[in-house]
Each structure stands twice: as structure tokens, then as C-alpha cells.
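> this is a predicted model, with the sequence first.
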Amino acid sequence: MSELEVEKQTYYGNCHCGAFKYSVKLAPINKASRCNCSICTKKGYLFAVPEKPSDFKVEAGEGVLKTYSFGNGIAEHKFCPTCGSGILVEAAKYNILVININTLKHGSFDIDNLEISTTDRVNVDPIYEPFTLSPSDTPEIPEGQKLYTGSCHCQAIKYTLTYPEIKEVRTCNCSFCSRNADMWIYPPIASVDMLDTEKNLTNYLFHPKRAYHGFCSVCGVDVVNRVDLHPTFKAPVRPINVRTIDGLKLDGLDIDKADGWSMESGPYKAYDI
């Protein structure tokens, strides 16, 4: 091995529900990349690129993942249809495969000290256009609040939100939110109108079973946290993943970091190897 070569390590990962499990050989993870295109921003991907696609191995769940593509269809986004975890993006035509390292086992890398670069593709065709809100769906805006619109990527899930100017959001390092890089606000239920698109949500419930995480069954984007659906634990809020809000600049937001990992009652063991 030459001085410039770095010995690869084997990392293990999985979707949240554990239906899909994989291993991947990578150089020690001290840097990663983001993409600011429409789908990557909504999904919160954090990428590492294996030296070759064969360095990625399916350990369990071959054929389980669902595929979403758009535009020219070259890039295929693979996610679990049960829990919504976005695992990888593949462009088989160019022999390219990139891994969302948010889905690696907890502790696989130090995210707080990770060197992260951004690939600028926000203006690459096809340019993403938010949905057009009809006058009949436009709510009254209470004094001191703003009107926001948002959606999953394919726009099967759409909503309006009346809320004060968004300056601070909460992130969470729990086993679920960390996989999607979710960024939450907590508006009252009455402030959110799902515009009759709830039927397109897949609601995923997991331990401690307090919230149904609602993601799009078509594109896999995590949109809303349905804490109000639980039969015993109910809260009068409709948490929204702000990654799905149209035109919101994420970089300038203040971040409140919640330690959901330590709050989970019992260890997360979807992938013990």
C-alpha cells in the first residue's frame, strides 16, 4: 500500500426498521458531502462515496428498497417503504453509487467534527418549482405570523403553515431523526393544513411509540410528526420538518440540539453485528 493510499474500513448500516441492512467499505470517515439540490435538501442526505460500487454489500433485505427518480431519471434514490430511511443514490449508467452515511450505525463517525463540503446543484436543470397555492386553499394569516407552504419532493404531500418567522429549529440525534437529518418546529395543529394529502402519507410508529412519523410513500421525504394520532400520548401540535418548507434558508437558522438518543427507553438494536 502506497503512502497515499488509506486502508478502508467496513461500516454497517440499516434503515430504521431494520428491513434493509448493508455493509460498505470506506476510508475512515472524517469528511462527507452534501448536495443542495431539491431532493437532497429535503432528504437531508450526508454522502460518502465508495471507491467502487462493489464496496457496497446488501446484508439483508435484497429488493426491499423503493426507488424514486425525477428529471432525466438517471439518479435513483433508494429508500425503505416501511420507515422511509433514505439509504443511497445510484446512477447505474455511470457506475456511481453514493451512501447516505446518516444511516450508518450510531457512533460510526463524529458528526460534530466532520469536514462537510457542499455540491452546488440548486440551479441545475430541471429547476424545482414549488406547488402553486390556489386562492381557495390560502388561509387567513394571523397578525404577527407568516404564510409558509411546503411539500415532499414529488408534491404528493402538500401543506400550508401559518407561523411566526422561523428563526430556530430543533434537531434530534435519536435513531430515527438522525437518519433523515430532520429539523423540527412545533406549530399548533390548527396552524397546519395538509390540503387533503394525508392519504399519501406512510405513518411509521416505533419505540417509544409516541409519534407517527409521516413520510411520502412515493419519494420517501419525511414531512410531519403525527403526535396527535397516538391513542394515549397526544400533544396539540403538528411538528413539521422544515426541510420541506418552500424557500426557507436552512443555513441561517439557530439550532436547538435535542439528545433524543439518550432519551430512548432501551438501546436501539436494529443492527447488531
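Now that the structure is in, tell me what you want to look at.

> contacts, neighbours, all on C-alpha from now
OK.

> quick check: longest helix of the chain.
The longest helix of the chain (DSSP state H) is helix 38-43.

> other residues contacting the very next helix or strand once past that helix?
On the C-terminal side of helix 38-43, the nearest following helix or strand under DSSP states H and E is strand 47-48. Here strand 47-48 makes contact (Cα atoms under 8 Å, 6 or more residues apart in numbering) with 26, 31-34, 98-101.

> in CSV: those, plus distance to residue 205, neighbour count and secondary structure.
Below are those laid out as CSV (distance: Cα to Cα, whole Å; neighbours: other Cα atoms under 10 Å; DSSP: H, G, I helix; E, B strand; the rest coil):
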residue, distance to residue 205, neighbour count, secondary structure
26, 32, 19, strand
31, 32, 17, strand
32, 30, 17, strand
33, 30, 17, strand
34, 28, 18, strand
98, 28, 20, strand
99, 25, 22, strand
100, 22, 24, strand
101, 23, 25, helix
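
> ok, and here's another one to check against it:
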Amino acid sequence: MSDTTPTSAPATAPAPELKTYHGNCHCGAVKYTVTLPEITSVTECDCSLCLKKGHKSLFPSGGLVFEEGKGEDKLKSYEFAGKTIAHKARTLNEIDDIFGLKVNTYKGTTLEPGYTPHAFTGPEPTATIENAKTYYGSCHCGAITMAFKTAGPLPEGSEKIQQCNCSICCRNGTILTYPHKTQISIHSPTTPPTPLSIYTFGRKFQQHTFCPICGVAISLQKNRPVDPELFKKEAPAGADQKQWEEKLPVNLRCFEGVEWDRVKVENRDWKNYGGKYEVP
């Protein structure tokens, strides 16, 4: 007869409570739900595409459930190096603080084949700046290339750089800088040239431009003319319309050689500026 006291099986941790999140593109053409534990962290990959698009990725085991008539058939695909792209956390509506999520990093730059940046062959920016530095970049596929002339390296603080949590910037993953339009040159090297795709909404002050092939956000171009009374009513307090019209905001993620470890990026809370975003 054994005098050994039987031991009970180790207790199993309770399954995490699941939550259903609702997601959509900005215009509402694609809508879906996904069910998973409460989102407290995302994965950021440093590969060429994830960096340019600002992906914050999740890997839900159950997949996405698309709303009837607003499903995968409405999505455009872009493939490179035989890879697929993970789901974007930025399209979910119930994440209150996108900047507050814990970030897990993935070194996508170590994967083969490596990415070769696309050369800029267009006209240089016309701005006259002493001790200037020019950054060159492109969308991911190279159909749109860009040059950006600054007053020295960006870490010296000559340019305003920010990201915000408004409905469109959060989905596009942009980090914007706001130079004078003469500091920027945007050029398509393709034959014939690839025109930028344009998306406008709300006040329609600006055109959100992006590459029609790879989908990378490029710039915010001004819609003109803008009625001065409407601008005064809708723009931030103290904004100067003439100065605003001379700016050409561009997505800094497009450029190669940005000193990301030393550049100061402001996080702006503009989620409800101009009224709460309503899903179309």
C-alpha cells in the first residue's frame, strides 16, 4: 500500500474573454468583424512595405467575417516577393488609443529577397535652401517617386513631423511632414506616367493621394478654391489660409534614409476633430 498522496492535475488557465471588433475601410466599401481577446498589443514589421504603410498587424485565428456585399471582392491586392500581408489593426473601430498599444517588433528586413529602393529620376525640388539635404523615396512598387529638400537633416528640427489618430490618417498609417510645395517633387517614371489616385471626404479641403498599384499613401494636395468663410469656420483656430495653401504635406514613410531613431514624431489626438467619424 502506497503512502504517497495523489496529486491533482495542474489547473488550466481560464480561456481569455473574447471581444468582437468591427472594422472597415474609410469609405465603408469593405466592412467586417473579427473576434479575439481584447487587443493590447500589435506587431510592427520593419520590412519595406510595412514601413511605408505603417502596418500594425494582428493574426486572428478565426479570420474575418465580411458583411454581405462589402467583402473581399471589393479589396485590391498587391503582391511582391511571393508574400502575403497580415490584417491591419488600424482598420478597427473599437481601439481607443492606437498609440498606447504595446508594440512587438518583427525583423522583416532579414527576409529574402531584399528590397531595392527605386531611383528618383524626376526634376529636383525648386526651393532655394542653404545647406540643404534632399531625401529621395517612392511608393513601394516604384510607380510614384519623390524628392524632399530640407534645411539640413530632419533630426535638426527644421520640419514639422507628426502622426495623428483621425479616421483617415489612422487607417493610412501616415507620418506626415508639412513642407512648402517647392520643397517637394513628385514624379512617375513609368510610361505612360502613373497618375495618383485621389480620395476626398468630409470638408473636401484636401485630396488624399496614393499609388493606385501598391496603395501607399503619398501626399495631401489642396482642393482649390476653398471658400475663405468655410476655411475660417472649419480650420484650426489661427490657421492662415494662404500659408496652408502653399504647404504640400507628404508621407515621410515613403522616403529612404530618414533618421527614424533620431527624428521627433509628434502624436496628435485629432480622432474627433471636426466631429466624430461615422462609418459610412
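Nice, I can see it. All values derive from a computational prediction rather than experimental measurement.

> Throw the contacts of strand 47-48 of the first structure into CSV and include distance to residue 181 of the first structure, thanks.
Listed next are those as CSV, based on distance: Cα to Cα, whole Å:
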residue, distance to residue 181 of the first structure
26, 21
31, 17
32, 14
33, 14
34, 12
98, 17
99, 14
100, 11
101, 11
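
> now for these, which pair is the farthest apart?
26 and 34 (17.0 Å; Cα to Cα).

> have a look at how far, on average, the longest helix of the first structure is from the second structure.
Aligned to the second structure and superposed, helix 38-43 of the first structure gives a mean residue distance of 0.4 Å (mean Cα distance after the TM-score superposition for the first structure).

> residue range for that helix in the second structure?
Taking TM-score structural alignment as the measure, the second structure aligns residues 48-53 with helix 38-43 of the first structure.

> ok, residues contacting that stretch?
Contacts for stretch 48-53 of the second structure (Cα under 8 Å, 6+ apart): 44-45, 109, 115, 139-140, 172-174, 216-217, 253-254.

> circling back to that earlier point, out of the contacts of strand 47-48 of the first structure, which is nearest to residue 89 of the first structure?
Looking across these and measuring by Cα to Cα, the closest to residue 89 of the first structure is residue 98, at 5.4 Å.

> isn't the closest one right up against residue 51?
No. Using Cα atoms under 8 Å, residue 98 of the first structure and residue 51 do not qualify as a contacting pair, with a distance of 9.7 Å.

> can you give me the end-to-end distance of stretch 208-219 of the first structure?
Length of stretch 208-219 of the first structure, first residue to last, Cα to Cα, to the nearest Å: 26 Å.

> what does that stretch rub up against?
By Cα under 8 Å, 6+ apart, stretch 208-219 of the first structure touches 67-68, 81, 84, 152-154, 156-157, 200-206, 221-230, 233-234, 264-265.

> pretty sure residue 11 of the first structure is in a strand, no?
Yes. According to DSSP: H, G, I helix; E, B strand; the rest coil, residue 11 of the first structure belongs to a strand.

> wait, isn't it in contact with residue 28?
No. Counting by Cα under 8 Å, residue 11 of the first structure stays clear of residue 28, with 9.3 Å between them.

> between the two, point out the one with more neighbours.
Legend: neighbour count by other Cα atoms under 10 Å for residue 11 of the first structure and residue 28, higher for residue 11 (19 against 14).

> who touches the aligned residue in the second structure for that one in this structure?
Matched to the second structure by TM-score structural alignment, residue 11 of the first structure sits across from residue 21. Counting by Cα under 8 Å, 6+ apart, residue 21 of the second structure touches 33-35, 92-94.

> same question, residue 140 of the first structure
If you count contacts by Cα under 8 Å, 6+ apart, residue 140 of the first structure has none.

> distance of it relative to residue 185 of the first structure?
Relative to residue 185 of the first structure, and taking Cα to Cα, residue 140 of the first structure is found at 20 Å.

> cool, and residue 247 of the first structure?
Distance from residue 247 of the first structure to residue 185 of the first structure, by Cα to Cα: 16 Å.
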